[in-house]
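1. just the structure for this:
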Amino acid sequence: MPKAPTVDDVARVAGVSRQTVSNVVNSPAIVREATRERVERAIAELGYRPHAAARQLRTRRSSTIGVHLDPYAGGISGVVLDRFVHALTERATDRGMRLLVFAARTPGQEIERMADLLDGGEVDAVVITGTFHGDPRTGWLSARGVPFVAFGRPWGVDDVADPAHLWVDVDGAAGTRAATTHALQTAGRDVAFLGWPEGSGTGDDRERGWREAMADAGATGIRISAENNVGAARAAVGDALSAAPAVSAIVAASDALAIGAQLAAGAVGYADLPVYGFDNTPAAEALGISSVEQLPERVAAGVLELLMGPTGNVVAPREAAAGTAHVLVEPQLIVRGHSGAG
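-> You can find the predicted model right below:
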């Protein structure tokens, strides 16, 4: 096995001192930009990875990022967050960082757990998921001056031009817009949307993509509402199809809703009705349902870029300035089965 590159190797390739390499890794802000970039290129070229334990002794940092793990609730769509945490762990390891996963059942409990971890010096930064209107976690972290990034936007008046904090999110409207456009082109103009009850930031964003695509095409369609489970979706779609059988396709806000829609369509004699989900879970793939792939691996990369920059340790909390405070990942429509796949 080849010998792992050392600080001395990086210093030699970059033409700098060993201390300069250490500064770039541990305190990049104090190094001149041109020098820092030269060292970063050498780090990337050699594949150098700082030793986390040694760095902790030198810097009094834990080299650890805390991330909350949602309670297991069964269902279909939780696999997306599982993939995100897995990808975040892999990419943090590549950057010489570790992940500490913790559990909490409510936002209040999550704040208490974060306080314990931060007070004990167990984590340097935090990643939160599942943001929502009036989220108390983001205000608490900002007030305390903790470096953090959210998987989920602030859901403010203008999250892009006037962001409340650093965030990475999937462009839900772009995903449902792509699904609706495909349905309009291949199935007809009566495309329905199956979403969650109004008031969910994520759900409303996904509905917006459907509305925009329908408006652009000069088309109209019904809006069906159901809680995010297969049974509720099946009942709601069954009722809707009985009252409005002219529906040509259904775009759903999640794969759980899409599976319920497909079951309902089959039960009332519309087995060939195209249905589009969101999350691209193994369940949707197994059933041949077209779905929007969120690309959580890209979300994980974006989180670490905002949290750490191109290299080094966690950066100090910084102002969430417009244009540099967010990464919006465009999802990919995966077309299958009777939704038009070849």
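2. every contact and neighbour count from this point should use C-alpha atoms.
-> Fine.
3. where exactly do the strands run in the stretch 101-250 of the chain?
-> Ranges of strands within the stretch 101-250 of the chain are 125-129, 148-151, 167-170, 191-195, 223-225, 249-252, based on DSSP state E, counting those that start in this stretch.
4. name the residues that touch the shortest one?
-> Okay, so that is strand 223-225. With contacts defined as Cα atoms under 8 Å, 6 or more residues apart in numbering, strand 223-225 is touched by 192-197, 233, 236-237, 240.
5. now those residues in JSON lines, with distance to Ile128?
-> Formatted as JSON lines, the contacts of strand 223-225 follow (distance: Cα to Cα, whole Å):
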{"residue": "Ala192", "distance to Ile128": "33"}
{"residue": "Phe193", "distance to Ile128": "29"}
{"residue": "Leu194", "distance to Ile128": "27"}
{"residue": "Gly195", "distance to Ile128": "24"}
{"residue": "Trp196", "distance to Ile128": "22"}
{"residue": "Pro197", "distance to Ile128": "24"}
{"residue": "Ala233", "distance to Ile128": "29"}
{"residue": "Ala236", "distance to Ile128": "32"}
{"residue": "Val237", "distance to Ile128": "34"}
{"residue": "Ala240", "distance to Ile128": "37"}
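6. can you select the buried ones from these in ChimeraX?
-> With 16 or more other Cα atoms under 10 Å as the criterion, this ChimeraX line picks the buried residues out of these:
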select :192,193,194,195,196,233,236,237,240
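7. quick one: the helices in the stretch 1-150 of the chain?
-> 7-14, 18-26, 33-46, 52-59, 79-94, 107-119, 136-144 (DSSP state H, counting those that start in this stretch).
8. what about Gln305, neighbour count?
-> Actually, residue 305 is Glu. It isn't Gln. Neighbour count of Glu305, defined by other Cα atoms under 10 Å: 15.
9. picking up where we left off before, looking at the helices of the stretch 1-150 of the chain, which is nearest to Val251?
-> Distance to Val251, taken as Cα to Cα, is lowest for helix 79-94 among the helices of the stretch 1-150 of the chain, at 18.9 Å.
10. so how far is the closest one from its chain's centroid?
-> Between the centre of helix 79-94 and the centre of its chain there are 10 Å (Cα atoms, centre = their mean, to the nearest Å).
11. same question, stretch 225-239
-> Relative to the centre of its chain, stretch 225-239 is centred 25 Å away, using Cα atoms, centre = their mean.
12. to compare against the first, here's another:
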Amino acid sequence: MGKSPTVEDVARAAGVSRQTVSNVINTPEIVREATRDRVHAAITQLGYAPSMAARRLRTQRSATIGIHLDPYAGGISGSVLDRFIHALTDRATPRGLRILVYAASDAEEELRRIRLLREGGEIDRIVLTGTYAGDPRADWLAEHDIPFVAFGRPWGEPGAGAEMGNPGRAWVDVDGAAGTRAATTHALAEGARVAFLGWPAGSGTGDDRERGWREAMGLRPDEPNELRWTAVDSVSAARAAAERALAERDVDAVVCASDTLAVGAHLAASHGLHPDLLVVGFDNTPVAEALGLSSVEQRPERVAEAVLDLLVADGESHLGAWHRLIEPELVVRARDQLS
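-> Next comes the predicted model:
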């Protein structure tokens, strides 16, 4: 059996010093991104795994991140969180960190679960998912001095910058407005009448994605518009809403807040009088790919990397912003690719 790779082996392969490898593993925020990428590539290539047992003894911490696993609800867009958890696990290992997944039916049960795991020494930090306005979890974690990073903005009360929340609280999110702005700009090439099919108002994420459409269309934030359509996040509801709207008005394209809504709009158009209607989704799921729909890719792998960067900084020597907005990417697919 071959000898396990060492820190020195990683340093040699990456062309850096042993201390730089140690910094990438323990305090990556002080290392340049290009250098971090080289070291991570060498770690992956060599299969190097830091001694987590030694690290736990040295720091008196479990080096384990807890993350809530949402109940299985099926649907189309749930794969984004699955990809994020997979990416988080994959990228935590080279840093000497582990992921512990726990289940809870609501915020109250989740906080009880976190308390028991923390008291048992099983976790020492948390990744929050599914943030929402009035979310009690962030305040509770801060009060109990448990380091955490949220995947998703706090979505505070309406107002300028309120969605950014407490400047001392760490979060990473996808810039939804940038995604729908790019999608709308692309759709405007098909014509001036680009509709937006989104969720009911009041969802921080949904309102943010609507904002990108409004900005690209030159509409004021609260200006009523007949091209703003609404449906809950289900294919059947989206199809019904799109069928009603398409029967009443002619449009050139529809930008949607999710791939679920996009599939509904696609079905309404292809089985009605608009078979050539351009429909753009959000989430870039396998379903969107299979149907040949353009969609906004959230890049959950980049989100996971940013979350880990903030988690290991731990509030002590962090040199960058506590809030990270990840730029999504519009994936354009030719509408005739399946023909």
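13. what value does the TM-score take for this pair?
-> Comparison of the two superposed chains (TM-score structural alignment, normalised by the length of structure 2) gives a TM-score of 0.84, and 320 aligned residues with a Cα RMSD of 3.4 Å.
14. coming back round to it: make JSON lines out of the strands of the stretch 101-250 of structure 1 and add distance to Val303 of structure 1.
-> Shown next, in JSON lines, are the strands of the stretch 101-250 of structure 1 (distance: least, Cα to Cα, whole Å):
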{"stretch": "strand 125-129", "distance to Val303 of structure 1": "8"}
{"stretch": "strand 148-151", "distance to Val303 of structure 1": "6"}
{"stretch": "strand 167-170", "distance to Val303 of structure 1": "6"}
{"stretch": "strand 191-195", "distance to Val303 of structure 1": "27"}
{"stretch": "strand 223-225", "distance to Val303 of structure 1": "32"}
{"stretch": "strand 249-252", "distance to Val303 of structure 1": "27"}
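15. deepest-packed of those, please.
-> Mean neighbour count, computed with mean count of other Cα atoms under 10 Å, is highest for strand 249-252 among the strands of the stretch 101-250 of structure 1, reaching a mean of 29.
16. and that strand, how far from structure 2 on average?
-> On superposition with structure 2, the mean distance recorded for strand 249-252 of structure 1 (mean Cα distance after the TM-score superposition for structure 1) is 0.4 Å.
17. before we move on, the earlier item: of all the helices of the stretch 1-150 of structure 1, which lies closest to Leu328 of structure 1?
-> Closest approach to Leu328 of structure 1 among the helices of the stretch 1-150 of structure 1 (Cα to Cα): helix 79-94, 14.9 Å.
18. distance from stretch 230-249 of structure 2 to the middle of the chain?
-> Remark: stretch 230-249 of structure 2 is offset 26 Å from the chain centroid, using Cα atoms, centre = their mean.
19. to which residue of structure 1 is Val331 of structure 2 aligned?
-> Matched to structure 1 by TM-score structural alignment, Val331 of structure 2 sits across from Ile334.
20. check Arg181 of structure 2 too.
-> Matched by TM-score structural alignment, Arg181 of structure 2 corresponds to Arg177 in structure 1.
21. in contact with the residue lying closest to its match once chain neighbours are set aside, which residues?
-> Once flanking residues are discounted, Arg177 of structure 1 sits nearest to Gly209: 4.3 Å by Cα to Cα, 6 or more residues apart in numbering. By Cα under 8 Å, 6+ apart, the residues touching Gly209 of structure 1 are 172-177, 180.
22. quick one, which of those residues are buried?
-> Taking 16+ other Cα under 10 Å as the criterion, what is buried in these is 172-177, 180.
23. follow-up on the earlier one: okay, the contacts of Gly209 of structure 1 in a markdown table with distance to Pro28 of structure 1 next?
-> Shown next, in a markdown table, are the contacts of Gly209 of structure 1 (distance: Cα to Cα, whole Å):
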| residue | distance to Pro28 of structure 1 |
| --- | --- |
| Gly172 | 35 |
| Ala173 | 37 |
| Ala174 | 36 |
| Gly175 | 37 |
| Thr176 | 41 |
| Arg177 | 41 |
| Thr180 | 46 |
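24. tell me which two in those residues are the farthest apart.
-> Using Cα to Cα, the two most remote members of the contacts of Gly209 of structure 1 are Gly172 and Thr180, lying 12.3 Å apart.
25. distance of the residue opposite Val255 of structure 2 in structure 1 once aligned from Ala244 of structure 1?
-> In structure 1, Val255 of structure 2 lines up with Val251, judged by TM-score structural alignment. To Ala244 of structure 1, Val251 of structure 1 is 15 Å away according to Cα to Cα, to the nearest Å.
26. same question, Asp279 of structure 1
-> Counting by Cα to Cα, the gap from Asp279 of structure 1 to Ala244 of structure 1 is 27 Å.
27. give me the more crowded residue out of the two.
-> Set side by side, Asp279 of structure 1 and Ala244 show more neighbours around Asp279, with 27 against 13, by other Cα under 10 Å.
28. which position in structure 2 aligns with Ala300 of structure 1?
-> Counting by TM-score structural alignment, the partner of Ala300 of structure 1 is Ala304.
29. check contacts around its match.
-> Ala304 of structure 2 sits next to 84-85, 87-88, 91 when contact means Cα under 8 Å, 6+ apart.
30. now name the helix or strand holding it.
-> Ala304 of structure 2 belongs to helix 300-313 when assigned by DSSP states H and E.
31. and the nearest residue to Val31 of structure 2 once chain neighbours are set aside, how many neighbours?
-> The shortest distance from Val31 of structure 2 to any non-neighbouring residue, by Cα to Cα, 6+ apart, is to Val24 (6.4 Å). Val24 of structure 2: 22 surrounding residues under other Cα under 10 Å.
32. with Val39 of structure 1 instead?
-> If you count neighbours by other Cα under 10 Å, Val39 of structure 1 ends up with 25.
33. distance check, it against Ala53 of structure 1.
-> Going from Val39 of structure 1 to Ala53 of structure 1 by Cα to Cα gives 21 Å.
34. that older thread, the residue nearest to Arg177 of structure 1 matches what in structure 2?
-> In structure 2, Gly209 of structure 1 lines up with Gly212, judged by TM-score structural alignment.
35. do the same with Asp239 of structure 1
-> In structure 2, Asp239 of structure 1 lands on Arg244 (TM-score structural alignment).
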